[in-house]
Every structure is written in C-alpha cells, then in structure tokens.
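Peer 1: the following block contains a protein sequence and its predicted model.
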Amino acid sequence: MFALFKDKFNVLFMGTPEFAVDTLEMLIHNHNVLAVVTQPDKPQGRGYKLKSSPVKEVALKYSIDVYQPDKVKDNDEFINKIRNMDLDLIIVVAYGKILPSDILNIPKFGCINSHASLLPRHRGAAPINFAIISGDNKSGITTMFMDEGLDTGDIIEKYEVEIEDYMTAGQLHDKLKLISAYGMKDTLQKIKNGTIKRQKQDDSKSTYAPIITKEFAHIDFSKSARDILNLIKGLNPWPVAYCLYEEKK
C-alpha cells in the first residue's frame, strides 16, 4: 500500500458503550470525525427513562452530528447520508450491528473495526467475558478490515495484554478500552504511512463469544473449582454469577 499524503482522515465513527469512548476521543483529537452512529436511546432504571449511549454523550459534547438508526440494512435514507459525507474511513468499536456491503463499500480506504480479542479467538459480542471464562492467559485488541461476516475480516494488527490471575472481566474491559484507542491510532498511522499488512484469519482456530445472558450466570457445581472461579471473574461486574440455596439466589 502506498503512503497517503493526508494529515487527517475524514471519519465516520460507529460505536455504543463505554468501551468505545476512548477510541472516539482519540479520533476527535487526531482526525476529522464528521458524524457518529450509535444505538437508539433505550429505557433504563426503575422509571424506564430513555438514556443516551456513552458514545452519544461524547459526540454531543463536541457538537458532532449523531445518527441513531433502528436498522442499518435496507435503510436507503441512512445509507445515502453516509454516501454524501466524503469519507476516508468508517471506524467501528462495539457498535452492536453487522454492517451490510452497501455501507462497507462507501469509504475510500475501507471500514476498520477494533475488536476486544486476539482474533480469530472469541469472535462475537462478549469476547472480554469469554477470555476470562475460558481461562485464557492473554487477550488484546485486534484491528481489522471489516467484511460482511461476524469479526471475520482481514487482520491489520494485534495488541496483546497479559490476563493476570486475579483479573475480572471489568478490569480487563478497562485495560482494553485504553489499548483500543492506542491500537486504532497506531493502525491509522500505518495506513497513512502505507505500512499495513493484511492477514487472513485462520477460521479453523476461531471460537465464538455469544451475548451473555443472566441464565448463563448460574453456577454449575459439577464443574471444577477453576472453571467456577473463572465464571465468577468473567461475569463480574455483570451479570454476576449466582447459585441457588433453598430456591433462592
């Protein structure tokens, strides 16, 4: 890939939870974030009041346009808005939806995702939890060019961290969200320099990290002590592993 004579990229950022905020902040301070796409506001708490995503709150703080489509596939109005943005890149961090080819093909240099695992291990929605639950001794961030699959695109770079024996999912989350910002900054610099190398994923080594449900948190005491401990750490701070005693949690 040739070096690009461009100081700042025109970027559309797509993300939703707290995990994505540091990467968004990095982009705001180093590139031109033309707009942000995040999940619609959702009712939360006892009063079921609508609450904005952490990513939306940051975007509004910087007066960046925010889009919150209910769907991204077969949404011509939304897709046309993106087409009119003159985008170099779409950057995705924990957005929560798979992007169709109509969107993936819009930016000049592609769509780049920051995924919280060492791909192809732990593809899916809950890679941080499953790294702990599986007893992995390392995790990290993978930056990749997106395709239409679930975390199946070509790898650009991996940024590894050690998983300490005491570490919970919450602690790993907080470490990886910082590395996501660093990794994306480094990846974009490599794109500018023309030094990236695309690497196909080895599908035979892939594992899946599905969405965590409260039912998944029920402790099975037929498992080993190590497996139970990993489950407890991997579901901290949410949804928290539990057991029943006399039909009560």
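Peer 2: Okay, I see it.

Peer 1: can we go C-alpha only for contacts and neighbour counts from here?
Peer 2: Noted.

Peer 1: regarding this protein, what is its longest helix?
Peer 2: Taking DSSP state H as the criterion, the chain has its longest helix at helix 169-193.

Peer 1: what sits up against that helix?
Peer 2: Helix 169-193 has contacts (C-alpha atoms under 8 Å, 6 or more residues apart in numbering) with 1-7, 19-24, 26-27, 114-116, 128-129, 132, 140-141, 143, 156-157, 159, 163, 196, 233-237.

Peer 1: show me where the protein has strands.
Peer 2: 10-15, 32-37, 42-44, 49-51, 66-67, 89-93, 111-115, 138-145, 155-162 (DSSP state E).

Peer 1: and of those strands, who's closest to D203?
Peer 2: Across the strands of the chain, D203 has its closest neighbour in strand 155-162 (12.3 Å, C-alpha to C-alpha).

Peer 1: buried stuff in that closest one?
Peer 2: 155-159, 161 (16 or more other C-alpha atoms under 10 Å).

Peer 1: same deal with stretch 36-43?
Peer 2: Neighbour counts over stretch 36-43 (16+ other C-alpha under 10 Å) mark 36-40 as buried.

Peer 1: got those residues as JSON lines, with distance to L244 columns?
Peer 2: Converted to JSON lines, those look like this (distance: C-alpha to C-alpha, whole Å):
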{"residue": "V36", "distance to L244": "43"}
{"residue": "V37", "distance to L244": "41"}
{"residue": "T38", "distance to L244": "38"}
{"residue": "Q39", "distance to L244": "35"}
{"residue": "P40", "distance to L244": "36"}
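
Peer 1: from those residues, which is closest to M85?
Peer 2: Using C-alpha to C-alpha, those come closest to M85 at V36, 11.7 Å.

Peer 1: check it against this one:
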Amino acid sequence: MKKLRTVFMGTPDFAVPCLDMLFKEGYEVAAVVTQPDRPKGRGQKLAYSPVKEAALAYNLPVLQPGSIKNDDFYNQILSLRPDVIIVVAFGQFLPKKLLDLPAHGCINVHASLLPKYRGSAPIHWAIINGERTTGITTMYMDVGMDTGDMIIKAELPLLPDDTTGSLHDKLKDLGATVLSDTLNQLSAGTAPRQPQNEADATYARMLNRDTERIDWHQPAVAIHNLVRGLNPWPVAYCRLQNKSLKIWQTKVYNASQPCTEPGKVVQITKEGLVVETGKGTIEVLEVQPESKRRMKASDCVCGYCLTVGNMFE
C-alpha cells in the first residue's frame, strides 16, 4: 500500500511524536510547517520550536510563515502536492482554501474525546473537571474549532494522581499511535467519517489568571483537581501573608470533614500543612513562595514560620 505524501503542521512538544512516527514509518514529508522562532529565557534569544528541532534532525524542509492565510503560503503548499496535511497543535486556524487543498483533507490530532473539550486547553480542563477518562481523537478539519467529522477515538484512563504534565506525555504518544492507524485507513480507503453530536459539545477555554487562583470556598476535591490540572503550567496559586504562593502538589486529606473557615491552616503534618476548604480539608505538599524556588511544604512551614491559624487568602 502506497504511503501518503504529507505536509506536517505543528509546534510544541506534544506534536513531536507524530512527526517521529511519520519519519520512522517511511512517510514522505514534503515539508514541516511550524511557528516562527520566538524569544526565550532571560537573554530573550530566538529559540526553535520543538517541532522545528525534530524536523531539522530528520533533514526535513521547514517553513515558518508569519501567517498561513496569504496566497504566497497557499501556493507554496500547492506546489508540494500533498495527499494529506496533518495538523497537531500548530497554533493557527487553517483557512478554507487550504483545508480544501489535499485530496485526503487536513487531519487533526486532538487531545480529547470529541466533542468534549474542543479548544486550546483540553488536557488541563479534563483534569480540573475531575474526568475519569480522556483520550485522542483524529478528525477531518473544517473551518470550526475542532468541529470536523471524527475518524478514530482512543480512550485513556485518567488516574487520580495524574497532572497535566503526566497526562500530556501519555497523550502525545497515544496521538502518534492513533495517527498511524488513521493514515493506514485513509490509504486503504476505509477511514470512517462520524459527525460530532453538537448537543454533547463542550469547550476547553483558554486559561487565565482568574482560573489559576485557588478559591478555598470550593470543595477539597475541586481544589486538588485544580492543582493537578495546572501542574506544571501555569500552576495554581493563592496569597499568604500578602504574598503570592504557588501550590504545586496537594492531596485530599478529608473529603467530607465539616469546615467553618475555608483557607485556615488547621494542622501541621510531617509532609506539610492541612487547610480547611468549603467542604473537607486538603493537605498542601509542595509550594513555591514568591520569588523563591519550589520546595516541600514542610520546608516552607519551617522557613516562613507557618502555624495553625494562618489564613490562605
């Protein structure tokens, strides 16, 4: 069976296993399209995207357009004659003219079980909302946000201690496997096409500073899920003693204990400290005080003289 000629569009680390798979399975990658180099770090030196680094390691041609909506870029892709365009966390919406270009369409690898969690932060919100399962969906792209017909869905259990970081790493590998199956079915002419049920659609909206701030009036389980869902980026936070305090790791101490003062430290433990919430108590295990390094909460207790009765704002 002939391998499809592809153009790959992606930017972050999440997309790299899919590009690795294309190379290792012998697909002809006519070009890799990724976002322009961005300033990074204290020196603000221009840095390659993870996808660009992978493409260069495979000696693949790299395109980095500022915009993909102009005729010059369209004509450049047209000249490459791709059978299919593969899009994995690229970072720009594709115009209809480009979506209609390849004979087999534009295929997206999305990190949720569509139609749930369309949008830019599906991994974060699956954890924040306490989902028990998530997964990967491949789909034919259209002009909407993750609204195209689905091809293959693969489920993955979401473990109680998963963070966005750990789930991201599982899903990026699963994405490569599902993409491989999808391309095989496309080549064979057996790929299914299942419309999404709009009634079941939900959206994983962009994260902002309000999302990151812990509301201690929420139940302990919800706060724990928020901390997991924002680890390792952008990290949940609160305020203590008029300073910002990032909360990296927690565990539910007692999910149903009656509480009267949400945010109050009620116990110092060997590993950290126990805080009242709107329902139940939560043990804070790892923190990062303002302008300081990450540390065990027990070290913060000693270094900042925290005691029972302190209030998290």
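Peer 2: Nice, I can see it. Computed from a predicted structure; not experimentally measured.

Peer 1: and the TM-score between these chains?
Peer 2: For this chain pair, the superposition-based TM-score is 0.95 by TM-score structural alignment, normalised by the length of the first structure; 243 aligned residues with a C-alpha RMSD of 0.9 Å.

Peer 1: about what we covered before: what span of the second structure lines up against the longest helix of the first structure?
Peer 2: Counting by TM-score structural alignment, helix 169-193 of the first structure lines up with residues 164-188 of the second structure.

Peer 1: and the spatially most central residue of the first structure, how far from C243 of the first structure?
Peer 2: For the first structure, A94 is the residue whose C-alpha lies nearest the centre (C-alpha atoms, centre = their mean; 2.8 Å). According to C-alpha to C-alpha, to the nearest Å, A94 of the first structure stands 30 Å off from C243 of the first structure.

Peer 1: also A116 of the first structure?
Peer 2: 29 Å.

Peer 1: got it, and N105 of the first structure?
Peer 2: N105 of the first structure is 48 Å from C243 of the first structure, by C-alpha to C-alpha.

Peer 1: any of the contacts of helix 169-193 of the first structure buried? List them.
Peer 2: Among the contacts of helix 169-193 of the first structure, the ones that count as buried by 16+ other C-alpha under 10 Å are 19-24, 26-27, 114-116, 128-129, 132, 140-141, 143, 156-157, 159, 163, 196, 233-236.

Peer 1: buried set for stretch 242-249 of the first structure?
Peer 2: Residues Y242 are the ones in stretch 242-249 of the first structure that count as buried (16+ other C-alpha under 10 Å).

Peer 1: ends of that stretch, how far apart?
Peer 2: Stretch 242-249 of the first structure has an end-to-end distance of 6 Å (C-alpha to C-alpha).

Peer 1: same check, this time on stretch 209-224 of the second structure
Peer 2: Using C-alpha to C-alpha, the two ends of stretch 209-224 of the second structure sit 17 Å apart.

Peer 1: counterpart of D151 of the first structure over in the second structure?
Peer 2: Aligned partner of D151 of the first structure by TM-score structural alignment: D146.

Peer 1: how many neighbours does the nearest residue to that match once chain neighbours are set aside have?
Peer 2: Nearest in space to D146 of the second structure, with sequence neighbours left out and distances taken as C-alpha to C-alpha, 6 or more residues apart in numbering, is R118 at 5.5 Å. Neighbours of R118 of the second structure under the rule other C-alpha atoms under 10 Å: 20.

Peer 1: which residues does the counterpart of R118 of the second structure in the first structure contact?
Peer 2: Aligned by TM-score structural alignment, R118 of the second structure pairs with R123 of the first structure. By C-alpha under 8 Å, 6+ apart, the contact list for R123 of the first structure reads 117, 150-152, 206-209.

Peer 1: are any of the residues you listed buried, and if so which?
Peer 2: Among those, those scoring as buried are 117, 151-152, 208-209 (criterion: 16+ other C-alpha under 10 Å).

Peer 1: now stretch 55-71 of the first structure: which residue numbers in the second structure?
Peer 2: With TM-score structural alignment as the criterion, stretch 55-71 of the first structure aligns to 51-67.

Peer 1: mind listing what's buried along the matching stretch?
Peer 2: With burial defined by 16+ other C-alpha under 10 Å, the residues of stretch 51-67 of the second structure counted as buried are 51-55, 60, 62-63.

Peer 1: mind checking the end-to-end distance for that stretch?
Peer 2: Start-to-end, stretch 51-67 of the second structure (C-alpha to C-alpha) is 17 Å.

Peer 1: where along the first structure do the helices fall?
Peer 2: Using DSSP H, helices in the first structure cover 21-30, 54-61, 76-83, 101-104, 127-133, 169-193, 225-234.

Peer 1: can you say which of those is packed in most?
Peer 2: helix 127-133 (a mean of 25; mean count of other C-alpha atoms under 10 Å).

Peer 1: once aligned to the second structure, how far is that one on average?
Peer 2: Helix 127-133 of the first structure, aligned to the second structure and superposed, deviates on average by 0.4 Å (mean C-alpha distance after the TM-score superposition for the first structure).

Peer 1: need the residues that contact that helix.
Peer 2: 116-117, 122, 138-139, 163, 167-169, 172-173, 209, 227, 230-235.

Peer 1: so how far is that helix from its chain's centroid?
Peer 2: On the basis of C-alpha atoms, centre = their mean, to the nearest Å, helix 127-133 of the first structure sits 14 Å off its chain's mean C-alpha point.

Peer 1: how about stretch 21-29 of the second structure?
Peer 2: That offset, for stretch 21-29 of the second structure, works out to 24 Å (C-alpha atoms, centre = their mean).

Peer 1: what comes into contact with it?
Peer 2: Contacts with stretch 21-29 of the second structure, where a contact means C-alpha under 8 Å, 6+ apart, come from 3-8, 58, 60, 176, 180.

Peer 1: if we go to 7 Å?
Peer 2: Residues outside stretch 21-29 of the second structure that contact it (C-alpha atoms under 7 Å, 6 or more residues apart in numbering): 3-8, 176.
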